[in-house]
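K.L.:
This is a predicted model, with the sequence first.
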Amino acid sequence: MDVNRAPGPGNIPAEFYQHCLDIVKSDIMRLFSHFYAGTLDVQRLNYGVITLLPKVSGADRIQQFRPICLLRCPYKLITKTMDRRVEKYADKLISLSQNAF
């Protein structure tokens, strides 16, 4: 995961998981086990906060802001893992002529 990014709603950045992996590894692995078993309450994990970031100093119009959604790091870990696993099969699963949806 990229470092120096905005932390999610729990205010725990990706750096925490990278630097403290030896401490939280068993909890993360248990989270993945529950996810793959289908017993993880994904709705609680998939909670995000949408916020507006100013594009320019002194922004006062909506066009001068860009929205971002802050997600929890464990959710990002699961989606990143799934993305990397599916990546090698994407050419077989998705037609080359498909460019949306």
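P.N.:
Here it is on my side, so go on.
K.L.:
Going by C-alpha atoms from here, please, whenever you check contacts or count neighbours.
P.N.:
Fine.
K.L.:
mind checking how far the spatially most central residue of the chain is from Leu70?
P.N.:
Within the chain, the residue whose C-alpha comes closest to the C-alpha centroid is Lys76; the distance, by C-alpha atoms, centre = their mean, is 2.6 Å. Using C-alpha to C-alpha, to the nearest Å, we find Lys76 at a distance of 10 Å from Leu70.
K.L.:
Likewise for Pro7?
P.N.:
Relative to Leu70, and taking C-alpha to C-alpha, Pro7 is found at 7 Å.
K.L.:
another structure for you, compare them:
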Amino acid sequence: MDGASVYGLDGFSGRFYQRCWDVVGSDVVFTVQDFFITGVIFSGLNSNFIVLFPKLKDSISIDQFWPIVLSDFLFKISSKILADRLARVTEMIISP
């Protein structure tokens, strides 16, 4: 994960997790493993905020904004693992 990534809903960037992995790593791993075992995401981990940053000083229409999604780090990990696993089987489950 990019250490300079935007802060998530939990208020932490990738750099926090990189520097404090020895403290938080086991909890992160447990949470992600628990999701894959139970199929249940802890309440709040699937929450996201969409923030619109203006491209121009006086932006007035929607196409003049960049949408940025702020989500929880643990949700990002779980969704990345799911996407990687699904990518391996897409050719087998989607016909031409």
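P.N.:
Okay, I see it. All values derive from a computational prediction rather than experimental measurement.
K.L.:
Can you give me the TM-score here?
P.N.:
The pair, once superposed, lands on a TM-score of 0.80 when counted by TM-score structural alignment, normalised by the length of structure 2; 95 aligned residues with a C-alpha RMSD of 1.9 Å.
K.L.:
The top helix by length along structure 1: what's the following helix or strand?
P.N.:
Counting by DSSP state H, the longest helix found in structure 1 is helix 21-37. Going down the chain from helix 21-37 of structure 1, the next helix or strand is helix 42-45, by DSSP states H and E.
K.L.:
I'd like the next helix or strand past that following helix.
P.N.:
Helix 42-45 of structure 1 is succeeded, C-terminally, by strand 48-54 (DSSP H and E).
K.L.:
Let me know the distance separating Ser61 of structure 2 from Ser26 of structure 2.
P.N.:
Counting by C-alpha to C-alpha, the gap from Ser61 of structure 2 to Ser26 of structure 2 is 45 Å.
K.L.:
tell me the contacts of Leu52 of structure 1?
P.N.:
65-68 (C-alpha atoms under 8 Å, 6 or more residues apart in numbering).
K.L.:
Just give the closest residue to it, not the sequence neighbours.
P.N.:
Pro67 (4.4 Å; C-alpha to C-alpha, 6 or more residues apart in numbering).
K.L.:
what do you get for Ile12 of structure 1?
P.N.:
Counting by C-alpha to C-alpha, 6+ apart, the residue nearest Ile12 of structure 1 is Cys73, at 7.3 Å.
K.L.:
what's the answer for Phe65 of structure 2, then?
P.N.:
Pro54 (4.3 Å).
K.L.:
Repeat that for Phe49 of structure 2.
P.N.:
Per C-alpha to C-alpha, 6+ apart, closest to Phe49 of structure 2 is Leu70, 5.1 Å.
K.L.:
Can you classify the one you found as helix, strand or coil?
P.N.:
strand (DSSP: H, G, I helix; E, B strand; the rest coil).
K.L.:
Stretch 2-9 of structure 1: end-to-end distance?
P.N.:
Using C-alpha to C-alpha, one end of stretch 2-9 of structure 1 lies 17 Å from the other.
K.L.:
Going by neighbour count, which residues of it are buried?
P.N.:
Buried positions in stretch 2-9 of structure 1, judged by neighbour count with 16 or more other C-alpha atoms under 10 Å: 7-9.
K.L.:
Done for today, thanks.
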